[in-house]
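This is a predicted model, with the sequence first.
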Amino acid sequence: MQTDSFVQKGAAAKLAIPFSGAPKDFYFLLLPKATMLPVAAAIEPLRIANQVTNTELYRWYTMSEDGAPVTCSNGMTVTPDLALGQLQQDAEVFVCSGVEPQHAAGEPTINWLRREHRFGRRLGGICTGAFALAQAGLLRGQEFTLHWENQPGFSEMFPDLNPSPNIYEISSNLVTCGGGNAATDMMLNLIQERHGKKLAIIVADMCLHVRSGGQMAPQKSNYAVAIGSRNQRLLTALQLMQEAIEDPLSIIELCDQLDISRRQLERLFSRYLDQSPMQVYSDMRLSHAYGLMNETAMSVTEIALASGFNSATHFSRLFKRKFGASPHFFRKGWV
């Protein structure tokens, strides 16, 4: 990439930043089927920071395992700048993954990440990049996150690792985000750390991006937003269900914890969700199973148990009713 491409002209008034150091280099390692949105969302704040200061504060490069083009999850192909190799000492690397992350990183990539970690490299993961970092053994004892959709499958593959529900996590040697626009929030935080709040605000405005309020912001909308209700008992019931997928609570246990009658609970769900409590609970568990079906090599029986179904036959029947195919046909890709 040519040096002059890192600083582009723009119409916005320039911000004077007193800075005389070397540019900060970021490398984005694209794995097969990487999600393009968070990669662009991470790079654009760097480009804009250079543009609004008319200074080469940042440089960015894309990589693939062997330097060959990478097909992203949307079918578009990206030709990277370089293959895996030796980098500048203070450069940072983000592993960018997306669909089917458990199969995305090859052995050369895993070994390269381990080597970079031994050299003291600050590493990161975007969207589902945490899968490769976990396969390299680099997440133990770390605060990290990945896209909420992929967290159940990740937890089944790596039961000793506990991803955060936050949109991003930043520590001294690890930077991860859940994908999408969370990558912009994460990079704005890094820009603010290095060059101050004023630049971060201007870059956010140029991106037409409303900042989340910090890394503690959750990835998913809360239940109140999702269902359009702030009824505390209903929200608590949904939260209790979500926290007990593998070992489901009975309706009696739910009522006991909520201190309401079964009739009151059923009225709440009927009024706001137009379903019974157990129908909603079953859908939650089937959605959990759907994720495991896509992202793990677990057997149908194992997935049934992990989703709170004691009978694989009963689970298969409900799965087919909801998703239009039995788990076995779904797993074989016949749908």
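Cool, got the structure. All values reported here derive from a predicted model rather than from experimental measurement.

alpha carbons only for contacts and neighbour counts from here, please
Fine.

In this structure residue 78 contacts residue 72, no?
Yes. Residue 78 lies in contact with residue 72 (Cα atoms under 8 Å); the separation is 7.4 Å.

neighbour-wise, which of the two wins?
For residue 78 versus residue 72, neighbours defined as other Cα atoms under 10 Å are more numerous around residue 72 (20 against 16).

distance of the more buried one from residue 92?
As for residue 72, its distance to residue 92 is 22 Å (criterion: Cα to Cα, to the nearest Å).

want to compare, so here's the second one:
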Amino acid sequence: MDRKAKTTTPGSPLERPSAAGRSNLRRYAFVLLPGFSSLSLQAMWEPLQWAHSYVAVERHRNWLVSLDGRAVPTNSGIRQAVDCSLDDLAEVDAVVIIGGEDLQEPLAERLKSWLYHCRSQGWMIGAVDYGVVAMAQMGLLDGYSVTANLRYRHYLTEAFPHLSIENSLFEIDRDRFTCAGGVAGLDLVLEMIATDMGGDVADICLNHFNQDRRRAGHEPQRLPFEQGVNSASRKLKRAMAIIQDNLEEELTSDELADLVGSSRRQLERLFRRFLGKSPMAYRQELRLWRGRDLVLSTPMSITQVAFASGFSSNSHFSSRFKLLFGMSPREARLSGKRQPPMIRTIESGSSASL
């Protein structure tokens, strides 16, 4: 009895992408720095491995690499085995630096020398998390559009004012790419999969990992206290973005309302409804979070941090800092805590665990 030909839907296992052009797929090396985030690694590694397997490309096209070939500790203390050291790595097409804030000076110099060799070979070079800071310090991001996680972006803005630093999930600029880390790594790698293997493969990968959409690189990162504004009006979101992009400016509520096409009273109602604070209190919290990042990640004096964060005096900055984070800037620096156990909203004085 004749059987009817089976019909397939896009992405069905019965209809795999053509193997043609496999040799043009990029080969990636993930260089792990001590203290790296395993989430940032897996958000990129697993989708990439799955996509290569889906199009029947050999699984060992991508490599995990450490500076010396030894296992690398993550930020949670787990040791991640690797395939090889920098010196033993075969030719690849793209290098991804996953940082790690525990990079010591001798190893940093070795990594810098190796990355300059990568550049001379024409390989793409990218970074995630603290890797972006390391690349900036090595001069490998000059002249490129860059993004970084919020906790590093403020330091980069102060230390490298010539860099074009965006508030985005990821940036791909010619032979450089940077990513904010965390689940944004999935968005970056889906863009790479779409480029290497086609948008259909990227969409199938998206479904496989139970994500509803591919976020564009230019979409903004979320700030620590922006939860609950997804359903807010466009005017509120626009006002929040203007404040974030102009922290040094002393915009009044009236000026802000004019910029978003709203009345001052309407805009203040929106801020209080969705954020529980006025526009000016929201700006002050942003400035304090910026100051906290500078306190924890730079050698700047507290006075320098205060002025860089938009405060007119050290005493005002320190008092508001302690009100929000439960400790003074100096105490925060001495303790080395990156996540204070409690934060307080400036207007209400209530506490909430992070």
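Perfect, I can see it now. Bear in mind the structure is a predicted one, so any value in this text is a computation, not a measurement.

Can you give me the TM-score here?
The TM-score (TM-score structural alignment, normalised by the length of structure 1) is 0.83; 324 aligned residues with a Cα RMSD of 3.2 Å.

any common contacting residues for residue 78 and residue 72 of structure 1?
Counting by Cα atoms under 8 Å, 6 or more residues apart in numbering, residue 78 of structure 1 and residue 72 have no contacts in common.

At which residues are the helices of structure 1 located?
Ranges of helices in structure 1, per DSSP state H, are 36-53, 107-118, 130-135, 151-157, 182-195, 197-206, 223-227, 232-243, 251-258, 262-273, 277-295, 300-306, 312-323, 327-331.

Now the ones you listed in a markdown table, please, with extra columns for mean neighbour count.
Formatted as a markdown table, those follow (neighbours: other Cα atoms under 10 Å):
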| stretch | mean neighbour count |
| --- | --- |
| helix 36-53 | 22 |
| helix 107-118 | 16 |
| helix 130-135 | 24 |
| helix 151-157 | 20 |
| helix 182-195 | 21 |
| helix 197-206 | 18 |
| helix 223-227 | 12 |
| helix 232-243 | 16 |
| helix 251-258 | 15 |
| helix 262-273 | 15 |
| helix 277-295 | 20 |
| helix 300-306 | 20 |
| helix 312-323 | 16 |
| helix 327-331 | 17 |
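
closest one to residue 67 of structure 1 among these?
Of all these, it is helix 107-118 that lies closest to residue 67 of structure 1, at 11.9 Å by Cα to Cα.

ok, residues contacting the closest one?
So helix 107-118 of structure 1 is contacted by 65, 84, 123, 132, 133, 135, 136, 137, 138 (Cα under 8 Å, 6+ apart).

Format the residues you listed as a markdown table; extra columns: distance to residue 323 of structure 1.
Below are those laid out as a markdown table (distance: Cα to Cα, whole Å):
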| residue | distance to residue 323 of structure 1 |
| --- | --- |
| 65 | 36 |
| 84 | 41 |
| 123 | 38 |
| 132 | 30 |
| 133 | 32 |
| 135 | 31 |
| 136 | 34 |
| 137 | 35 |
| 138 | 36 |
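
from the residues you listed, which is closest to residue 96 of structure 1?
residue 132 (9.3 Å).

what sits against the closest one?
95, 101, 102, 104, 105, 110.

Buried ones among the residues you listed?
Applying 16 or more other Cα atoms under 10 Å to these, the neighbour count classes 95, 101, 102, 104, 105, 110 as buried.

returning to what we had before: which among the contacts of helix 107-118 of structure 1 gets closest to residue 39 of structure 1?
Closest approach between these and residue 39 of structure 1, by Cα to Cα: residue 123, at 14.9 Å.

what do we get in structure 2 for that closest one?
Under the alignment by TM-score structural alignment, residue 123 of structure 1 pairs with residue 125 in structure 2.

Tell me which of the helices of structure 1 lies nearest to residue 21 of structure 1.
That would be helix 182-195 among those, by Cα to Cα, at 11.1 Å.

which residues in structure 2 does that closest one match up with?
Against structure 2, helix 182-195 of structure 1 falls on residues 184-197 (TM-score structural alignment).

which residues are contacting the matching stretch?
If you take Cα under 8 Å, 6+ apart as the criterion, stretch 184-197 of structure 2 is touched by 24-26, 40-41, 43-44, 47-48, 51, 128, 169-170, 179, 199-202, 205-206, 214-217.

redo that, cut-off 6 Å
Identification of contacts with stretch 184-197 of structure 2 by Cα atoms under 6 Å, 6 or more residues apart in numbering yields 25, 43, 44, 169, 202, 215.

what's around the first one, how many residues?
Read it as residue 25 of structure 2. 16.

Nearest residue to it in space, please, no chain neighbours.
The spatially closest residue to residue 25 of structure 2, leaving aside those adjacent along the chain, is residue 196, at 5.6 Å (Cα to Cα, 6 or more residues apart in numbering).

Name the nearest residue to residue 219 of structure 1, sequence neighbours excluded.
In this structure, residue 219 of structure 1 finds its nearest non-sequential neighbour in residue 167, 4.9 Å apart by Cα to Cα, 6+ apart.

which one in structure 2 is aligned with that neighbour?
Aligning on TM-score structural alignment places residue 167 of structure 1 opposite residue 169 in structure 2.

residues contacting that match?
By Cα under 6 Å, 6+ apart, residue 169 of structure 2 lies in contact with 180, 184, 217, 219, 221.

for residue 135 of structure 1, same thing?
Here residue 135 of structure 1 is in contact with no residue (Cα under 6 Å, 6+ apart).

cool, residue 294 of structure 1 as well?
Per Cα under 6 Å, 6+ apart, neighbours of residue 294 of structure 1: none.

Mind telling me what it corresponds to in structure 2?
The equivalent of residue 294 of structure 1 in structure 2 is residue 296 (alignment by TM-score structural alignment).

One more: residue 134 of structure 1?
Checking TM-score structural alignment: residue 134 of structure 1 goes with residue 136.

Check the gap between residue 13 of structure 1 and residue 165 of structure 1 for me.
Per Cα to Cα, residue 13 of structure 1 is found 37 Å from residue 165 of structure 1.

Likewise for residue 20 of structure 1?
From residue 20 of structure 1 across to residue 165 of structure 1, the span is 38 Å (Cα to Cα).

Equivalent analysis for residue 290 of structure 1, please.
From residue 290 of structure 1 over to residue 165 of structure 1 (counting by Cα to Cα), the distance is 20 Å.

count of residues packed around the equivalent of residue 64 of structure 1 over in structure 2?
Taking TM-score structural alignment, the alignment pairs residue 64 of structure 1 with residue 66 from structure 2. By other Cα under 10 Å, the residues close to residue 66 of structure 2 number 26.
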